[in-house]
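Trainee: Just the structure for this:
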Amino acid sequence: MERIGQVAVVVPVHNEEYYLARALSGVRAAANALKPDRPHVGVEIIVVLDSCTDGSRGIALRFAAADSRFRVLEVDFRSVGKSRRAGIEALLATRPSPGSLWLANTDADSIVPVNWLQRQVELADAGTDAVLGSVEPDPDGMDPEILRRWHARHPVEEHHAHVYGASFGVRASAYELAGGFPRQRSHEDRGLVQKLRRHGFRVRATDSIRVLTSGRLHARAPHGFGAYLLALGLEPAVAAEG
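Mentor: Predicted structure coming up:
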């Protein structure tokens, strides 16, 4: 198995001007931290702007102008899954040998930890084909009861049972052999992991790269993280009605 020689980070964006700068700053810090640990590993960050009508484009272009590792791709899908797939396809089009390429995925409303890429590359070089990181909602402004319910259902631990697009990495060769992200509007990350496991690839779930993600309840995706948090908040009313 080839050692990782290149890391590509894909960040899908749909009207995230409030969160985007801190998200990209976190990815940049993780890329900087990888350099002294793996000086031979290059990093590219592709920001996929999907139907953005706010200030997200300007923020992404400022990062690209200041740092050559950033690229901006504009699409019109209104779908996080299609945006992720488009970003990866754009990267793979320029990579004749994807065996040494690692694809790291996060979200525009999330902050990755500084060791986010270091740990993924370490696991990949040890033979892992896909890494499922953990996620924790940002408690700032969240209803404490919703946060409590979330933690009760999602213990942050090694070998957890969850899949989060905000902290997910996969070897490019495994991604291609599994057929990539499914062409669906939501849960594309879970769909890919199911395909990877069916193909016998090594999938590792870990809490060593926990990502802080927005605890907002107004969801960008119809069945995404925000929608799930909103459903947790509505549980007592649903139970009372039943």
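Trainee: only C-alpha atoms for contact and neighbour calcs from this point on.
Mentor: Will do.
Trainee: got a list of what the residue sitting nearest the centre point of the chain touches?
Mentor: The residue lying closest to the centre of the chain (C-alpha atoms, centre = their mean) is T106, at 2.1 Å. Contact analysis of T106 by C-alpha atoms under 8 Å, 6 or more residues apart in numbering lists 9-12, 112, 165-168.
Trainee: at 6 Å what do you get?
Mentor: 11, 165-167 (C-alpha atoms under 6 Å, 6 or more residues apart in numbering).
Trainee: Narrow these to those in strands?
Mentor: Among the contacts of T106, the members found in strands (DSSP state E) are V11.
Trainee: rewinding a little: gap between the residue nearest to the centre of the chain and P36?
Mentor: In this view, T106 and P36 are 22 Å apart by C-alpha to C-alpha, to the nearest Å.
Trainee: Please enumerate residues in contact with stretch 123-142?
Mentor: By C-alpha under 6 Å, 6+ apart, the residues outside stretch 123-142 that reach it are 3, 167-171, 201-207, 209-215.
Trainee: L234: helix or strand, and which one exactly?
Mentor: helix 225-241 (DSSP states H and E).
Trainee: Work out the gap between that helix and the centre of the chain.
Mentor: 25 Å (C-alpha atoms, centre = their mean, to the nearest Å).
Trainee: Nearest to I146 among the contacts of T106?
Mentor: Looking at the contacts of T106 and their distance to I146, the nearest is A166, at 19.6 Å (C-alpha to C-alpha).
Trainee: So for the closest one, what's the nearest residue that isn't a sequence neighbour?
Mentor: Closest residue to A166 apart from its sequence neighbours, by C-alpha to C-alpha, 6 or more residues apart in numbering: T106 at 3.7 Å.
Trainee: and Y18, how many residues sit next to it?
Mentor: 13 (other C-alpha atoms under 10 Å).
Trainee: who touches it in this structure?
Mentor: For Y18, the contact set (C-alpha under 6 Å, 6+ apart) is empty.
Trainee: Restricted to helices, list the contacts of T106.
Mentor: Per DSSP state H, helices hold no members of these.
Trainee: Another for comparison:
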Amino acid sequence: MHVIVPANDEEALLPRALASIESAVAELHRSRPDVQARVVLVLDACVDRSREVAARHRDVSVVEVDRRCVGAARAHGVTVATADVAEPETSRHWLAGTDADCVVPADWLVRQVMLADAGLDLVTGTVQPDDELDPDSLARWHALHQLRDGHPHVHGANLGVRLSAYVAAGGFEPLAVHEDVGLVERVRASGAACHASSSVHVRTSGRTQGRTPGGFADYLGALAAQGSLTG
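Mentor: Here you go, the predicted structure:
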């Protein structure tokens, strides 16, 4: 099990993200002592104190890049995490991805392992903005999103994929946005076993101003703007 987390100047939200991931790793080791997990944090062009925050977490491997591109950061994290995995072993390794502004539940990794053991190659989970998003905008968000099995949503903030399927699909492309959608489309097109699961759920930042044009924060900002136009 390899957990990949890209970050760009997230010192304010990174502590809660890493704490939640550590809890998920601890629960995995408690429930499934046969499965080991490694967390790789990719600091991409960070000029804040993210490295100092990460240094407080001894079990987190930190790598730094200067790409200013989440797709490239995710891909680099996978490369670092799986550098010692031989090709015949790729089907036995699982990649779990989230973001540095998210909080994952304690059973996040346990549930992914269960789904992987059931034969799945790709799991797309659900996300929900936290209380930073105002109640009216959050209500509009819920009206547009289906938090159920079989949902149509793809979020790099909550994604699991078997390493062999990831490699066969060409991995994450170096895109500033929608690198997650591209990977999922290619994995699905390959005929791999895929499932959109509501049981794998994370909370993400409800901020409406982000670092990447066209990203999730911009989407939430558009929802908030709709409210100001109709209010």
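Trainee: Would you give the TM-score for this superposition?
Mentor: The TM-score (TM-score structural alignment, normalised by the length of the second structure) is 0.95; 229 aligned residues with a C-alpha RMSD of 1.5 Å.
Trainee: just to revisit the earlier point, just the buried positions in the helix holding L234 of the first structure, please.
Mentor: Buried positions in helix 225-241 of the first structure, judged by neighbour count with 16 or more other C-alpha atoms under 10 Å: 225-227, 229-230, 232-233.
Trainee: swap in stretch 44-55 of the second structure?
Mentor: Going by 16+ other C-alpha under 10 Å, stretch 44-55 of the second structure has these buried residues: 44-46, 50-51, 53-54.
Trainee: according to the alignment, that stretch goes to what range in the first structure?
Mentor: Mapping stretch 44-55 of the second structure onto the first structure (TM-score structural alignment) gives residues 50-61.
Trainee: Would you mind measuring the gap between the ends of that stretch?
Mentor: Start-to-end span of stretch 50-61 of the first structure (C-alpha to C-alpha) is 14 Å.
Trainee: chain center to that stretch: distance?
Mentor: 18 Å.
Trainee: And for it, what's in contact with it?
Mentor: If you take C-alpha under 6 Å, 6+ apart as the criterion, stretch 50-61 of the first structure is touched by 13-17, 75-76, 78.
Trainee: rerun that using 10 Å as the cut-off
Mentor: Residues outside stretch 50-61 of the first structure that contact it (C-alpha atoms under 10 Å, 6 or more residues apart in numbering) are 12-21, 24, 46-49, 64, 67, 70-80, 82-84, 108.
Trainee: In helices, which of those residues fall?
Mentor: In helices, defined here by DSSP H, the members of the contacts of stretch 50-61 of the first structure are 20-21, 24, 64, 80, 82-84.
Trainee: TSV for those residues, including distance to L192 of the first structure?
Mentor: Formatted as TSV, these follow (distance: C-alpha to C-alpha, whole Å):
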residue	distance to L192 of the first structure
L20	25
A21	28
L24	24
A64	29
V80	14
K82	13
S83	14
R84	12
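Trainee: Quick one: buried ones out of these?
Mentor: By 16+ other C-alpha under 10 Å, these give 20-21, 24, 64, 80, 82-84 as buried.
Trainee: ok, back up a step: PyMOL command to pick out the buried ones of the contacts of stretch 50-61 of the first structure?
Mentor: Applied in PyMOL, the following selects the buried portion of the contacts of stretch 50-61 of the first structure according to 16+ other C-alpha under 10 Å:
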select buried, resi 12+13+14+15+16+17+19+20+21+24+46+47+48+49+64+70+71+72+73+74+75+78+79+80+82+83+84+108
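Trainee: OK, contacts around A24 of the second structure?
Mentor: Counted by C-alpha under 10 Å, 6+ apart, A24 of the second structure has contacts 18, 30, 37, 104-110.
Trainee: What does Q120 of the first structure correspond to in the second structure?
Mentor: Under the alignment (TM-score structural alignment), Q120 of the first structure pairs with Q112 in the second structure.
Trainee: was I right about its match contacting L159?
Mentor: Yes. Between Q112 of the second structure and L159 there is a contact under C-alpha atoms under 10 Å: 9.3 Å.
Trainee: What range does the longest strand that the second structure contains cover in the first structure?
Mentor: Using DSSP E to define each element, the second structure has its longest strand at strand 194-204. Per the alignment by TM-score structural alignment, strand 194-204 of the second structure matches residues 203-213 in the first structure.
Trainee: Mind jotting down where the strands sit in the first structure?
Mentor: Going by DSSP E, the first structure shows strands at 6-13, 42-50, 70-75, 101-105, 110-111, 130-132, 135-137, 168-171, 203-205, 211-213.
Trainee: Now tell me what touches the fifth one from outside.
Mentor: Outside strand 110-111 of the first structure, the residues within contact range by C-alpha under 10 Å, 6+ apart are 11, 19-27, 135-138, 166-167, 210-215.
Trainee: Buried ones among these?
Mentor: Applying 16+ other C-alpha under 10 Å to the contacts of strand 110-111 of the first structure flags 11, 19-24, 26-27, 135-138, 166-167, 210-215 as buried.
Trainee: circling back to that earlier point, now do the match of Q120 of the first structure against L18 of the second structure, distance only.
Mentor: Taken as C-alpha to C-alpha, the span from Q112 of the second structure to L18 of the second structure is 18 Å.
Trainee: try A106 of the second structure
Mentor: Remark: distance between A106 of the second structure and L18 of the second structure (C-alpha to C-alpha) = 12 Å.
Trainee: got the contact list for the residue nearest to V13 of the first structure when sequence neighbours are not counted?
Mentor: In space, and not counting its chain neighbours, V13 of the first structure is closest to L49: 4.9 Å by C-alpha to C-alpha, 6+ apart. L49 of the first structure is in contact with 11-16, 56-57, 60, 72-78, 80, 83, 87, 108, counting by C-alpha under 10 Å, 6+ apart.
Trainee: quick one: what's aligned to H154 of the first structure in the second structure?
Mentor: Using TM-score structural alignment, the equivalent of H154 of the first structure in the second structure is H145.
Trainee: quick one: its match and V154 touch, right?
Mentor: No. Between H145 of the second structure and V154 there is no contact under C-alpha under 10 Å: 11.1 Å.
Trainee: Between these two, which has more neighbouring residues?
Mentor: For H145 of the second structure versus V154, the count of surrounding residues by other C-alpha under 10 Å is larger for V154: 21 against 14.
Trainee: Perfect, that will be all.
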